[in-house]
Every structure is written in C-alpha cells, then in structure tokens.
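In: Sharing a model that was predicted from the sequence below.
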Amino acid sequence: MVTLNSLYTTPLRQEALGVDIEAFTPIAMMGVDPFVLWVHKDEGISTFEEFVEKVRSMDGDFVMGGAGQGQEDSIVIAYMSGACDLDINYIPYDGGGAVAKDLAGRQIMATVNNPAEAKGFYEAGDFVPLLAFSDERMDAYPDVPTLKEKGHDFTYYNQRAVVGAPGMSEAAAEYYRDVFSQVYESDAWQGYVESESLSNLPMDADETRA
C-alpha cells in the first residue's frame, strides 16, 4: 500500500476503525512532499504579508480549498490560521487535483497544494507561490520564504511511503525492500523527485517503526 500522512491521522480520528498502524510492515520511504501556499495571479497578491492583509480584510469570507478534512491540507491551513490570526473559510475536496483545478478557475482563492499538483499551473503563469511549509527554501522556488522565516516553528511534509500487510514474512518484506530500493536509487526516480520538488528522506524499517 502506498501511504500518505493519513495513514496516521485517520486511525487517530476514527478509533472505531480498529486500525493499528504499527501492525503494518515497513517497506520504503520514497520521499516527502512539502506544502506551498498558492494564489491565482489575478488575486494581485505577491507576498505573504499581502495575503495576510487580504484575508483579514475579508473577515471570514476568504475561501481556501484543500484535500480532505482533518488531513494534510486542513492541518496546514489550520495551523497557519491560528498562528497568523486568520479567519479562513475552508472547503474540503476529494483530492489535490480538483483543488488545483478550482484555484485555476478561481472557484476558491488560495490553496496549499503540493508543488507537483500545482506545477503545470505555475509554469503557465497562473499560480503564484507565497510561502513554503518546509525547513528551508525550496530549490524550485528560491524566492519563496518559509513559514519559519516568518517566525513560526512549523514545517509539514506529506510522506510517500510503501507499507506491507500485517504479518508479512521477513523474506517477503526484504524482497519488496530490495525492489523499492532499486526504484529509489534509479535515475528515473531521482529525476522525478527533483522535477516534482519532493525531498528525499531515506529511512530503514526500524526508523520507520520508531
């Protein structure tokens, strides 16, 4: 199974599911996706400070979209809202592609899409990146500051990991770890990591369990 951070958050929010994440078999951490705050170019906003001013001026009518409720996008937006005293109307979507599409169509006013989800619109000149929720500035967006630079000790990455079923034999687990290790180290995968602005985060099985 390919997992996101919702591997952790969904069982925490819905205990009745009876899912024990520690029972899964760690296979590979293929990388992590940072989050970026995006607005449409026609909003006329080019800095995070202008974004904050615009949101505050709208007194709760500023609309942001994101994938899911209580998951990655909403967590990032909730933290930003609390840290910067912003009243944002959040609309949950089924996936990041739909979020990016509606920002392009100006059905919403801002998003925190991963770079890969917004890349095409950014390259077309439609999206403006204002803030990165990463530890350091991203190579693809060297002029975009981080939230840490704005005085808030917060970063958020979405894992792209692979786990095996509970009870998988050690021999089977090692087989798949070898398979995904070859993928991870390949020029094709590392090229994808670079082009889509992911970050490498190599972790062995014990580190993943911890």
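Out: Received the coordinates, thanks.

In: Going by C-alpha atoms from here, please, whenever you check contacts or count neighbours.
Out: Noted.

In: Quick check: chain neighbours aside, which residue is closest to P129?
Out: Nearest non-adjacent residue to P129, counting by C-alpha to C-alpha, 6 or more residues apart in numbering: W38, 4.6 Å away.

In: Would you mind finding the longest strand in the chain?
Out: Longest strand of the chain, by residue count under DSSP state E: strand 25-34.

In: in that one, what counts as buried?
Out: Using 16 or more other C-alpha atoms under 10 Å as the test for burial, strand 25-34 gives 25-34.

In: what's the closest of those to V183?
Out: Set against V183, the nearest of these by C-alpha to C-alpha is M30 (8.8 Å).

In: Could you list the buried residues of the helix or strand the residue nearest to P129 falls within?
Out: Assigning secondary structure by DSSP states H and E places W38 in strand 36-40. When burial is assessed from 16+ other C-alpha under 10 Å, strand 36-40 yields the following buried residues: 36-40.

In: Who are the packing partners of that strand?
Out: helix 96-104, strand 110-111, strand 127-132 (3 or more C-alpha pairs under 8 Å, 6 or more residues apart in numbering; DSSP states H and E).

In: Next SSE downstream of that strand?
Out: Using DSSP H and E, the first helix or strand after strand 36-40 is helix 48-58.

In: which outside residues touch that next one?
Out: 45, 61-62, 84, 86-88, 130-131 (C-alpha atoms under 8 Å, 6 or more residues apart in numbering).

In: how about a cut-off of 10 Å?
Out: Outside helix 48-58, the residues that touch it by C-alpha atoms under 10 Å, 6 or more residues apart in numbering are 37-39, 43-45, 61-63, 81, 84-89, 109-110, 129-131, 144-147, 150.

In: The structure to be compared is supplied as follows:
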Amino acid sequence: MRIMRTGAAPVGIVLALALAGCSSLEAGGGGSDAAIDELSIVVPAGPGGGWDQTGRAMQANLQDEGLVGSATVTNVDGAGGTVGLANIANASDPNTLLVMGLVMVGAVETNQSQARIEHTTPIARLTEEQEVIVVPAESPYETIDDLLADIEKNGKDVSITGGSAGGTDHILAGMLLKAAGMPPSNIGNKLNYIAYSGGGESLAALLGNNVNAGISGISEYAEQVQAGELRALAVSGEERVDALPDTPTLTEAGYDVVLTNWRGVVAPGSIDDEEREALTTAVTKLAESDAWQATLEEKDWDDAFLAGEEFDTYLDGNIAESLTVLKDIGLIR
C-alpha cells in the first residue's frame, strides 16, 4: 500500500491534550501585550526527538515574536505519548498545547489507550518531514536492498530501532517489508522493531552499534549522517532532500512506498470557542512569522500549516485511513 505525502492524504493520526500549570487566558498580563500570558507546551515524549524539537522551537519563536508572554515545555514520556495523554486527558487549563502528529494514532491503537484524539480540541497542523532509514557507518548494508534481504533471510536477528510502537517509524518498517514482497501475516514474525520514546535514545543505540538499523525523521539523524557516523540508505518522500542530497528515495530504490510524518498541536477538549480562537490565532501568527520560516529551513521541515475546520476534517480522515494501513501491514487486528 502506498501512502502519499500531505496534499494527497497521507496517513493521519494524532493525539492530544494538555497539562496544567498555566494561568488563565488574559490580555496584557504579566507586562506582555500578548493575548496569552503564560502558555504550557506539553511534549509527550523524551528529549531529542521530533516532538521535542517542535515544542522547543515553538517555545522560542512564540516568545521571540511576542505572541505569548512566556512559554514552558514539559516532557511527559512513555508509550508513544499515551502516558502523557492519559495524565492530561481531563485537563481544563485553556493555555495548554500538546505536540502531536502521525505517530499518535498508532500508539493509541497499539497501546489500547482509553484517552483518544477525539477527546481533544484540534488547533493546527504545522509541519511534515520525510523519514530516513540509516545504519551505523561500519554496517555491511550499503543499500536498502541489502537491509531488506537480510531481514528476509535472518528475520528477527536483524534489529531496527525507531520511535514508539505503532508510530510512523514502525509503520514505515512494516510498509517496507510488505513492499519487498513479504505477506502482512508474516511481517510480525520477521520484524524485530525496538521502540524508543525519544530520538536521542534511538540515536544512542545506533551509534553504540546496539541495533542494525534505524528509522526516524530527517532532522533527528541528518547531522550524524553528514558527520559520517551513520549511513543513510533511503528517504521516504517523493523527492530527495537538501540535507541528504545523495540519498535516494524509496521509490528510486524500487519500493512503492511514500510516507511523511506530520506534526501539529491540540488543546484540551474542554476549552470553549473563545479560548480555542486565542490559541489558533497565536499558532497561526507563529506559522506566518519569519522566525518560524527560518526554523523550518534550519530543520528541513516542510510547511504543512492547516487550522480550523480544515484541520478538523484532516484529522478525522487520517485517523480512519491510518487504521486501515495499520491493519494492512499487520500491526493491529
């Protein structure tokens, strides 16, 4: 099955919710002209990964642009974000955003989480990013063909690390095995996927030669590839990326797989229309700012901004579509 990038309805997903510890919505509080005095940004994963990078970039840019009086980032780690989600599912503070994205729907399903995306208030989709498949620099795998052939031959003796179980990285691993000709019913018997909640942990496992390969967003591995510490075998989008210009796409390598990971933010489900509008306005102004555009260029993130009813519709469609894909590659029943 082929999953097209955003604009051709990529697999969707998500999640949501919030944490406490912020003040109420006020104009001009704390000496700031921003409509939101204090904002809490919740990252439902450990440091170093794409969600964490997104949350901290938002924090810096929102403050630098004067769109909030102050912003704090809190990491709530575990189970693909569902631990943080469950803890804040009933949060009532309106000044809270949860960083989320494609990873979340798979985590909700594979962890059988009772806290769901439908319990949140969608605010905006912000970015999308290609995935990259890498191996340690001294690995015998020179191409994606080499890696997949070894998995076919030796099964779970070959380990692949990535983010949360059922998330984007895990989905891509399953899609690759299917595209290589493996029946979905056999993927679970062949795929040895080692899940980590943060990109920093998977990177450490790769650099320590504790795993055979890794899958993550471009921004999480590009620096190590450029430094010669990792070797990139393929990227997952429709075109090559500037950060890794010599790395072929999976399509170029002969595999009918296109997948990009999108990220966005949601708020507690209990907020009212006025509170939602204030958050949406702040995030919209952020997305339009020069500072945010510079961040996108620096991180090699594609601008995928979507808000309001369009984002609501996008989420509904992608949640349904992602469940179909997860079933198709054997990750859920």
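Out: Here it is on my side, so go on. This structure is a prediction, so every number in the text was calculated from the model and none was measured.

In: so what number do they get for TM-score?
Out: Here the superposed chains carry a TM-score of 0.87, computed using TM-score structural alignment, normalised by the length of structure 1; 209 aligned residues with a C-alpha RMSD of 2.2 Å.

In: May I have the secondary structure class of the residue lying farthest from the centre of structure 1?
Out: Going by C-alpha atoms, centre = their mean, the residue of structure 1 most distant from its centre is A171, 32.6 Å out. Look at A171 of structure 1: counting by DSSP: H, G, I helix; E, B strand; the rest coil, its state is helix.

In: need the contact list for it.
Out: By C-alpha under 10 Å, 6+ apart, the residues touching A171 of structure 1 are R177.

In: Kindly state which residue of structure 2 is aligned to it.
Out: Taking TM-score structural alignment, the alignment pairs A171 of structure 1 with E274 from structure 2.

In: just to revisit the earlier point, okay, the strand holding W38 of structure 1 sits on what stretch of structure 2?
Out: By TM-score structural alignment, strand 36-40 of structure 1 lines up with residues 132-136 in structure 2.

In: Can you tell me which helices and strands the longest helix anywhere in structure 2 packs against?
Out: The residue-count maximum for a helix in structure 2 (DSSP state H) belongs to helix 308-328. Packing partners of helix 308-328 of structure 2 (3 or more C-alpha pairs under 10 Å, 6 or more residues apart in numbering; DSSP states H and E): helix 102-110, strand 120-136, helix 168-179, helix 184-190, helix 273-288, strand 302-307.

In: Let me have the ones you listed in TSV, extended by distance to S219 of structure 2.
Out: Compiled in TSV, these are given as follows (distance: least, C-alpha to C-alpha, whole Å):
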stretch	distance to S219 of structure 2
helix 102-110	16
strand 120-136	8
helix 168-179	14
helix 184-190	28
helix 273-288	19
strand 302-307	11
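
In: S40 of structure 2 is nearest to which of these?
Out: Here helix 273-288 is closest among those (C-alpha to C-alpha), at 11.3 Å.

In: The closest one: which residues count as buried?
Out: In helix 273-288 of structure 2, counting by 16+ other C-alpha under 10 Å, buried: 275-276, 278-284, 286-287.

In: Mind reading off the mean deviation between it and structure 1?
Out: Comparing helix 273-288 of structure 2 with its match in structure 1 after superposition yields a mean distance of 1.6 Å (mean C-alpha distance after the TM-score superposition for structure 1).

In: Provide the aligned range in structure 1 for the helix or strand following that helix.
Out: Once the chain leaves helix 273-288 of structure 2, the next helix or strand it forms, by DSSP H and E, is helix 290-299. Per TM-score structural alignment, the counterpart of helix 290-299 of structure 2 in structure 1 is residues 187-196.

In: what's next to the matching stretch, contact-wise?
Out: Under C-alpha under 10 Å, 6+ apart, the answer for stretch 187-196 of structure 1 is 30-33, 114-119, 139-140, 182-184, 186, 197-200.

In: Go again with 6 Å.
Out: A116 (C-alpha atoms under 6 Å, 6 or more residues apart in numbering).
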